[in-house]
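> fold the following and give me the result.
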Amino acid sequence: MTPRPIESADLWWRNAVYYCLDIQVFQDSDGDGDGDIQGLNSRIRYLADLGVTCLWLMPFFPTADRDDGYDITDFFAVDPRLGTLGDLVELLRVARAHGMRVIVDFVMNHTSAEHPWFVSSRSSKASPHRDWYVWRDAPPPNPDPPVFPGEEDSTWTKDERTGQYYLHHFRAHQPDLNIAHPPVQHQIERNLGLWLQLGVSGFRIDAVPYLFSGAASHGTETAGDYGGAEHLRRLGEFVTMRHGEALLLGEVNLPHEEQLQWFSADGKSAGLQLQFDFVSMQQLFLSLARKDAHPLAAALRDRPQLPPTAQWANFVRNHDELTLDKLAPDELEEVFEAFAPEEGMRLYGRGIRRRLPTMLGDERAVRLVYTLMFSLPGCPVLFYGEEIGMGEALEVEGRYAVRTPMQWEADASAGFSTAPQRRWTRPLPGGDFGPDRVNVADQRRDPTSLWRHIQRLSTLYRDTPELAWAQLEVIGVRQRAVLAHVCRGDDWAMLALHNLGDGREAVRLEISADDGPVTLIDRFDDSSMRVEGRLELDLDAYGWRWLQISPADATIRRV
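Reported below is the predicted structural model:
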């Protein structure tokens, strides 16, 4: 059984509810068409009411604005369109007063080509910043493929001024920093230290395998004996020394076993405390496409045992394309055909640029999916707008289709901004997913809304801290559409059942319990039922049950 974590403030992240947002499209306070920090500050109470306990901010730094803020020109400042450092500190204060921590995106895999460091680096081979980036006389024989196929032909681009090639795993206007170079490592520590001193509670680290491997894997002279995982552990120690409660949440899109090297050994000082479970997320969509829980069940069984204070971040949809790169080619095509039948709904040959409600087309299924996510050991992560079932705007290019303005009200401006829409960063979705049909105000007034359902899930999750750290047991079932799993902690256990079928048929399940009479208590309505040997129960189409088991050590057999 997984040991119970130490009950202390420095492990606050162990059962937090995370919420990711882009300040620029969340709330505009001054009518210029861009969301800003003061606008976000005015919505902190809303997030607290939803049950959010950790806010994850996408990049808010000065930028060349060619990759939605991920092409940074200054790591030590706030984009003036969004506000000031003073605004950010006030946001951190207000969030903390509402029981909410704030983590920020850490994006030092690359800079903008307009960053002063790169401007200096490319000016001359003798530049003091030359080794801050990865330069070669010619690309290596077998270069890494571009992260964004179709947008770049190579991860190496020739700079005519000096005749050498520079590395960029992402886009040519985003050159990779040479992370193995000590002066760059010093800048990373300075940057982390600044935001920790201002009051952030940790970092979501972007593209971990790229961030901590670039120079070492490309034979630069400064790489030496550089080891990415060891560097990350040193950074973890630095962060803990500066802020004992700080969290490192990593984007590590690798098979489960390969993720282990990046995890923290003790949850405090050596690596990542949390990593996104990309594998299970992708298998979830294969299960949804097939109306068959077996792919997801297999992925969950495959989760390796983690150190006592490291855990998974569970998510349905993040801020990028819905990446499906860990699926086999035929599986990928199944998911594409089910949820992205048109070419314009797909991206980079591996992902879908749609939100969940438009893909599934049935709010019952949407509620089921989020209920399943909250039922899994680990921490739930929401992307802004998921709580009201926002759609996408496919006329917006690339990943930006799912990063449209937050829909607060049922009017043409969605309550986002008083500026004319022609001045907005991005347009709103239309049709059934326009703000007149999908908005916060209407759903907060409706006790049966999706918003109220997500709020209830957040409350149940936070009221049951044992769930976050539970040991997961996936139970084999006769009904292929049903995922059945037991979560066990010390003196606590819950049976969770979710019907991923076609939405037309309920199913009847048979519960078998050993060790004498067992009581099952429904976590949603507090009703109870007694199992003496066997019990039959019905599960609605797209239905679910969370059943707390008493006594907690009772064995639940095949259902």
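> can we go C-alpha only for contacts and neighbour counts from here?
Fine.
> and the residue nearest the centre of this structure?
Computing the C-alpha centroid of the chain and ranking residues by CA atoms, centre = their mean puts Asn318 first, at 4.9 Å.
> give the buried residues for the longest helix seen in the chain.
Among the segments of the chain that qualify as a helix by DSSP state H, the longest is helix 182-198. Judged by neighbour count (16 or more other CA atoms under 10 Å), helix 182-198 contains these buried residues: 184-185, 188, 191-193, 195-196.
> for the residue nearest to Gly503 when sequence neighbours are not counted, give its distance to Arg367.
Nearest non-adjacent residue to Gly503, counting by CA to CA, 6 or more residues apart in numbering: Ala541, 4.7 Å away. With the distance defined as CA to CA, to the nearest Å, Ala541 ends up 12 Å from Arg367.
> now the second one, please; I'll put the structures next to each other:
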Amino acid sequence: MNPKWWKESVVYQIYPISFKDSNGDGIGDLRGITSKLDYLKDLGVDVIWLCPIYKSPNHDNGYDISDYCDIQQQFGTLEDFDRLLREVHSRGMKLMMDLVLNHTSDEHPWFVESRSSEDNPKRDYYIWRKGKNGGPPNNWESYFSGSVWEHDSTTDSYYLHLYAKQQPDLNWDNPAVVDELHNMIQWWLKKGVDGFRFDAIAHIVKAQGLPDAENPNHLPTVRAYQLFSNLDKVHTLLQNLHDKVLYFYDIMTVGETSGLGPHQALDYVGDTRRELNMVFQFEHMYLDAASPGSGKWEIKPWNLIELKKVMSEWQTVLHNQGWNANYLGNHDQPRPVSRFGNDLNFRVPSAKMLATFLLTLEGTPYIYQGEEIGMTNPSFDSIEDYRDVETLNFYHERRERGVPEEEIMKAIRKKSRDNARTPMQWDNTEHAGFTSKGQPWINVNSNYMEINVAAAQKDPDSIYNYYKALIALRKEHKVMVYGEYKLLLPLHTEIYAYTRTFEENKLLVILNFFDQQPVFEWPNDLNPEGAKLLISNYKTAAEEDILKLQLRPYEARVYLIS
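Next up, the predicted model:
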């Protein structure tokens, strides 16, 4: 079992620019977060994960860092951060930072020096190459459209950027870069932070020689991705980081590692690997991609049997060997209730069902801000309402190809990262209580009058109070944390059911993922007489046949069987 505090924790992710504005400028900030700590404590979360708050030009909302050891002015000061950290700790919670180690901003002093001349001491802090045949050094494509190479006229050379051109990739083959990053991480740990989420950590090593890809598309199903993701040396570098820095602190670490399966993940999180505590996997995030290699914007309906297969493999392969990081949404993904639930006719029951799913799997659950009140995708009318660089690049690229605007906007309303980045909906006052007087940096979802924290706290049957109950149950029953997962009904197209077993206790989790009313037949090897209903998202009828449960739309039930 190997108990750890981070296995028993529930994490709440905050996107600072959209969480709470304290000074009326329309931008969320550190003091705003501090003002809402009692709300998070009441919800029951243990760890707060902050998306980047470092000094940044904000070409990619803070994931382009120009100073790792300073705070972005719009968020506040280092003194504001120190106060936030103290207040988090005084409430018995912990704080996890988001660190971008694959790249910096092109305004970082290291890059300013690096691009200044070919013989600058920091030239090799980044990846530079001369062009080939009048064009870029190779045919790799960026995550944000176009080539990964940007020409720089100062030295007539190209630098590599897997993301936006303002995010040049660091050269981890340079020991000086590694030392700089180790020292920076140590600086934050000495401040007292409790862990790190390592952004894009799978990409810090590129294939020797930077060869052309057979297919330049960057998706995980094709050759190019294998040239800059999850390469063997990544593990050597992470073990070095662990042994020299992380080992000396009782912290939690999670890596963003797209493009791998659970067996490959064990190379990162295996109990004997000395690398990371857990990783974010992306296989369930690709289930609505129209076809391998088609990209996130080409959408098909996701399939429950495929979801079961993906999640079950992660649950079983990592059991007693590593640890899962479970999530259904984050700052880069659509709202779960709009993607996996039904945000029109069954928003409340489907959001509760998804919460039940998230909090009854083995692994540390990550709740993204607003999930606990069932926030939805905003469905903005115009491209002018969007702010995300990936979304804007996609829009302009498709328009140049002659794709009809409504077709482009349909995809954007489904999959844009801005779906999760609209301001937190605190109450039904102007701008949803996010800001007192400023125009929010991005528009508030128009449904804030109905969906907001204040209303949810007053309603005993709200999604928020359901999350509170689930989190409390997880703290009470070790089987919800450490229990071994076993899938039931693998081929059922509507019901997702599984058991969790730990010592003398067993959980039976029954989830109806759709709006029909299928019948769940009680398993023969489970005694219904010893079953106690721990939680359900419906008020259960007094008289019912437990052996053949007719489930209501999006119904969730969790039974404890001793």
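> what's the TM-score once they're superposed?
After superposition, the two chains reach a TM-score of 0.81 (TM-score structural alignment, normalised by the length of the first structure), with 494 aligned residues with a CA RMSD of 3.1 Å.
> the residue nearest to the centre of the first structure maps to what in the second structure?
Residue pairing (TM-score structural alignment): Asn318 of the first structure is matched to Asn330 of the second structure.
> and its match, what element?
Applying DSSP states H and E as the criterion places Asn330 of the second structure outside every helix and strand.
> quick check: closest non-adjacent residue to it.
Tyr368 (5.4 Å).
> which position in the first structure aligns with that neighbour?
Aligned by TM-score structural alignment, Tyr368 of the second structure pairs with Phe383 of the first structure.
> and that match, how far from Glu536 of the first structure?
The gap separating Phe383 of the first structure from Glu536 of the first structure is 37 Å, by CA to CA.
> more crowded one of those two?
For Phe383 of the first structure versus Glu536, neighbours defined as other CA atoms under 10 Å are more numerous around Phe383 (19 against 11).
> what about the strands in the stretch 451-562 of the second structure?
Counting by DSSP state E, counting those that start in this stretch, the stretch 451-562 of the second structure has these strands, from start to end: 484-488, 495-502, 505-512, 519-521, 531-536, 548-550, 556-561.
> next: the stretch 1-150 of the second structure.
Under DSSP E, counting those that start in this stretch, the stretch 1-150 of the second structure gives strands at 11-14, 47-50, 54-55, 67-71, 94-100, 128-129, 149-152.
> wait, which of these is closest to Val310 of the second structure?
Comparing those by their distance to Val310 of the second structure (CA to CA), the top pick is strand 11-14, with 22.2 Å.
> the first structure: matching residues for the closest one?
Against the first structure, strand 11-14 of the second structure falls on residues 18-21 (TM-score structural alignment).
> circling back: in the second structure, which residues correspond to the helix or strand following the longest helix of the first structure?
Counting by DSSP H and E, the element after helix 182-198 of the first structure in chain order, helix or strand, is strand 202-205. Here strand 202-205 of the first structure aligns to the second structure at residues 195-198, judged by TM-score structural alignment.
> pull the residues that contact the matching stretch.
Residues outside stretch 195-198 of the second structure that contact it (CA atoms under 8 Å, 6 or more residues apart in numbering): 49, 95-101, 189, 251-256.
> most widely separated two among those residues?
Leu189 and Glu256 (19.9 Å).
> what lines up with Leu372 of the first structure in the second structure?
Taking TM-score structural alignment, Leu372 of the first structure has Phe357 as its aligned residue in the second structure.
> mind checking the SS state of its match?
helix (DSSP: H, G, I helix; E, B strand; the rest coil).
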